[in-house]
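Asker: Got a predicted structure here, sequence first:
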Amino acid sequence: MLAATVGLLGGCADELGRKVTDSDVSCLRAQMGARVALSFPMAANTCQRMTGHNVVGLAKHPEPIPLDLRGAPDLQAQAREYNYAYRS
């Protein structure tokens, strides 16, 4: 069952958001470079993880986890511009 679930999640199309194996940088680049390119805020909202692993009810007050943008100064500049928390 777990293998089937991981297989299904790993095969998501770009339009569906973050893949299980994506880093924050790879997710943002995929979303911003897709056929329907998203702006940085839209891509960040698609890619940003939440405490509680995005499972409803797991965390009482889920908070966004800062984007890990190490090695991506262009994305860091956009995160600063749009006031997104990130690690560099």
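Answerer: Okay, I see it.
Asker: use CA for all of it now, contacts and neighbours both
Answerer: Will do.
Asker: what's the closest non-adjacent residue to the residue nearest the centre of the chain?
Answerer: Compute the mean C-alpha point of the chain, and by C-alpha atoms, centre = their mean the closest residue is C47, 1.5 Å away. In this structure, C47 finds its nearest non-sequential neighbour in R18, 5.4 Å apart by C-alpha to C-alpha, 6 or more residues apart in numbering.
Asker: same question, R70
Answerer: S88 (4.3 Å).
Asker: And G11, by the same measure?
Answerer: K19 (7.6 Å).
Asker: for comparison:
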Amino acid sequence: MRWLVPGTILVLTGCSAEMGRTWNDTDVSCLRKQMGTEVHLSFPLAANTCQRMTNHNFFIGADKAKPLPLNLKGAPDLQSMAETYGYSYTR
């Protein structure tokens, strides 16, 4: 029980970029964080980590979930990468 609050905070805020998308990340901030880590993920791997799904990435309804377009407003470099790799996005 004494680890419940600290554990919840770590899960919600994330310890490192390798953990994936945190609750307060935008698509742009998540992609930049994933591609800027020591691992230097490629755009497709970073996009797969950051992309949200229609079921809000919850396990219920995962078989029918579809990826939502990445919101790349104000990031022309990421928009060109999304076009190159065939990811749907909004400007």
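Answerer: Good, I have the coordinates. Quick caveat, the model's predicted, so the values are computed rather than measured.
Asker: what do we get in structure 2 for V25 of structure 1?
Answerer: Matched by TM-score structural alignment, V25 of structure 1 corresponds to V28 in structure 2.
Asker: neighbours around that match, how many?
Answerer: By other C-alpha atoms under 10 Å, the residues close to V28 of structure 2 number 19.
Asker: how would you label it: helix, strand or coil?
Answerer: helix (DSSP: H, G, I helix; E, B strand; the rest coil).
Asker: can I assume it is in contact with L72?
Answerer: Yes: in this structure V28 of structure 2 lies within contact range of L72 using C-alpha atoms under 8 Å: 5.8 Å.
Asker: Which neighbours do the two have in common?
Answerer: L78 (C-alpha atoms under 8 Å, 6 or more residues apart in numbering).
Asker: Any figure for the gap between the counterpart of N45 of structure 1 in structure 2 and A62 of structure 2?
Answerer: Counting by TM-score structural alignment, N45 of structure 1 corresponds to N48 in structure 2. In this view, N48 of structure 2 and A62 of structure 2 are 15 Å apart by C-alpha to C-alpha, to the nearest Å.
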